[in-house]
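> Okay, predicted coordinates and the sequence, questions at the end:
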Amino acid sequence: MLYFNHTKHKKDGRLQNYDFFNRLTKKEKESNMGLFDLFRAGGSINEGVERFKNTQGAILIDVRTKEEFAAGNIPHSLNVPLNRIETIKYSKESPLFVYCQSGGRSAQACSWLKKQGYQVENLGGIASYSGPIRRK
């Protein structure tokens, strides 16, 4: 899992590592909103899936691992794990809608895809998705 951490000096001069994720309460960790949804513009993943459905020629990409994808994914999505994102060969005219578990991997994928000239939207994390789930 990708998370924030930083180092802070204690009063006695020693360094202390603060791990943002581990400082969250159990309730915050288990909430339906993915951590990275806080940093994503464009509304919820549910709204994003609706935009995908209403966009002609759009492609929905899940950048989670094949095991995560098989455990449950959004219908009509294609699995391209983040570590294989460079293998994408879609037309740059086709809008890409990208999601993952919490929004971190999809943000990384979108950053790379935009640099390659793709039209791309980060939908964030499936953890906050409330629509139908397909299992493979």
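Perfect, I can see it now. Small disclaimer: the values here were computed from a predicted structure and weren't measured.

> From now on I want contacts and neighbour counts done on CA atoms only, so please keep to that.
Will do.

> longest helix anywhere in this protein?
Looking across the chain with DSSP state H, the single longest helix is helix 104-115.

> Buried residues, the very next helix or strand once past it. List them.
Using DSSP states H and E, the helix or strand that follows helix 104-115 towards the C-terminus is strand 120-125. Using 16 or more other Cα atoms under 10 Å as the test for burial, strand 120-125 gives Val120, Glu121, Asn122, Leu123, Gly124, Gly125.

> The fourth one touches Val98, doesn't it?
Yes - between Leu123 and Val98 a contact is recorded at 5.7 Å, counting by Cα atoms under 8 Å.

> And the spatially most central residue of the chain, how far from Phe52?
Closest to where the C-alpha atoms of the chain average out (Cα atoms, centre = their mean) is Gly103, at 2.5 Å. Distance of Gly103 to Phe52, given as Cα to Cα, to the nearest Å: 17 Å.

> again with Glu67
Distance from Glu67 to Phe52, by Cα to Cα: 24 Å.

> just Ala58 next, same as before
Ala58 is 6 Å from Phe52, by Cα to Cα.

> Compare neighbour counts for those two and give me the winner.
Set Ala58 next to Phe52 and count neighbours by other Cα atoms under 10 Å: Phe52 wins out with 20 against 17.

> Contacts for the helix or strand where that one lies, please.
Assigning secondary structure by DSSP H and E places Phe52 in helix 45-53. Contact partners of helix 45-53, identified using Cα atoms under 8 Å, 6 or more residues apart in numbering, comprise 42, 58-60, 97, 123-126, 128-131.

> Comparison target, given below:
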Amino acid sequence: MSIFKKKLTVNEAINKAHTSQNALLIDCRIKEEYSHGHVAGAINIPLEKMTADRVLRRIPDKEKELYIIGSYSYKPQNAVRTLKKMGYKRAVFGGYMEEHYGVLKK
């Protein structure tokens, strides 16, 4: 068993979020980037607006699996750290939209 955990690709995270009963896909990019194209079913919570109040209103269940996707500019790993500090222990890095292949919603 390896001591290093393999990071998910954005497409793996999208698949896991869409096939799991208790999971959400969170896009931490700014609203403008999100509106230019996002994954169907992704919730937009911009990294710079990720406050405990705002997140708790949108995601009251802290036991949900949260797959966090972002971009090279709006790093998902920073959002994962922020969410874990808020008590969302199942927040996971979900990859970068620049590496996504597939259909996007506008």
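Alright, I've got the coordinates. Computed from a predicted structure; not experimentally measured.

> Could you tell me the TM-score of the two chains?
The TM-score (TM-score structural alignment, normalised by the length of structure 2) is 0.82; 96 aligned residues with a Cα RMSD of 1.7 Å.

> contacting residues for the counterpart of Pro95 of structure 1 in structure 2?
Residue pairing (TM-score structural alignment): Pro95 of structure 1 is matched to Glu65 of structure 2. Listed by Cα under 8 Å, 6+ apart, the contact partners of Glu65 of structure 2 are Ala17, Asn22, Ala23, Leu24, Arg90, Ala91, Val92.

> Structure 1: which residue goes with the last one?
In this case it means Val92 of structure 2. Looks like Val92 of structure 2 aligns to Glu121 there (TM-score structural alignment).

> so how far is Ser106 of structure 1 from its match?
9 Å.

> Mind listing the shared neighbours of those two?
In contact with both Glu121 of structure 1 and Ser106: Val98, using Cα under 8 Å, 6+ apart.

> still on that earlier bit, chain neighbours aside, what residue packs nearest to the match of Pro95 of structure 1?
Ala23 (4.4 Å; Cα to Cα, 6 or more residues apart in numbering).

> In structure 2, which residues correspond to stretch 17-33 of structure 1?
Taking TM-score structural alignment, stretch 17-33 of structure 1 hits no residues over in structure 2.

> Name the residues that touch that stretch?
Tyr3, Phe4, Asn5, His6, Thr7, Lys8, Ser102, Gly125, Ala127, Ser128.

> Tell me how far Arg135 of structure 1 lies from Ala71 of structure 1.
6 Å.

> What of Gln119 of structure 1?
According to Cα to Cα, Gln119 of structure 1 and Ala71 of structure 1 sit 28 Å apart.

> more crowded one of these two?
Higher neighbour count among Gln119 of structure 1 and Ala71: Gln119, with 17 against 12, using other Cα under 10 Å.

> Touching, the more buried one and Leu96? I think so.
Yes - using Cα under 8 Å, Gln119 of structure 1 is in contact with Leu96, at 6.1 Å.

> for structure 1, what spans make up the strands?
In structure 1, the strands defined using DSSP state E lie at 5-9, 15-19, 59-62, 77-79, 96-100, 120-125.

> rewinding a little: could you dump the contacts of helix 45-53 of structure 1 into JSON lines with distance to Phe21 of structure 1 added?
JSON lines is the format used below for the contacts of helix 45-53 of structure 1 (distance: Cα to Cα, whole Å):
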{"residue": "Gly42", "distance to Phe21 of structure 1": "24"}
{"residue": "Ala58", "distance to Phe21 of structure 1": "34"}
{"residue": "Ile59", "distance to Phe21 of structure 1": "31"}
{"residue": "Leu60", "distance to Phe21 of structure 1": "28"}
{"residue": "Phe97", "distance to Phe21 of structure 1": "26"}
{"residue": "Leu123", "distance to Phe21 of structure 1": "21"}
{"residue": "Gly124", "distance to Phe21 of structure 1": "17"}
{"residue": "Gly125", "distance to Phe21 of structure 1": "16"}
{"residue": "Ile126", "distance to Phe21 of structure 1": "18"}
{"residue": "Ser128", "distance to Phe21 of structure 1": "18"}
{"residue": "Tyr129", "distance to Phe21 of structure 1": "21"}
{"residue": "Ser130", "distance to Phe21 of structure 1": "24"}
{"residue": "Gly131", "distance to Phe21 of structure 1": "27"}
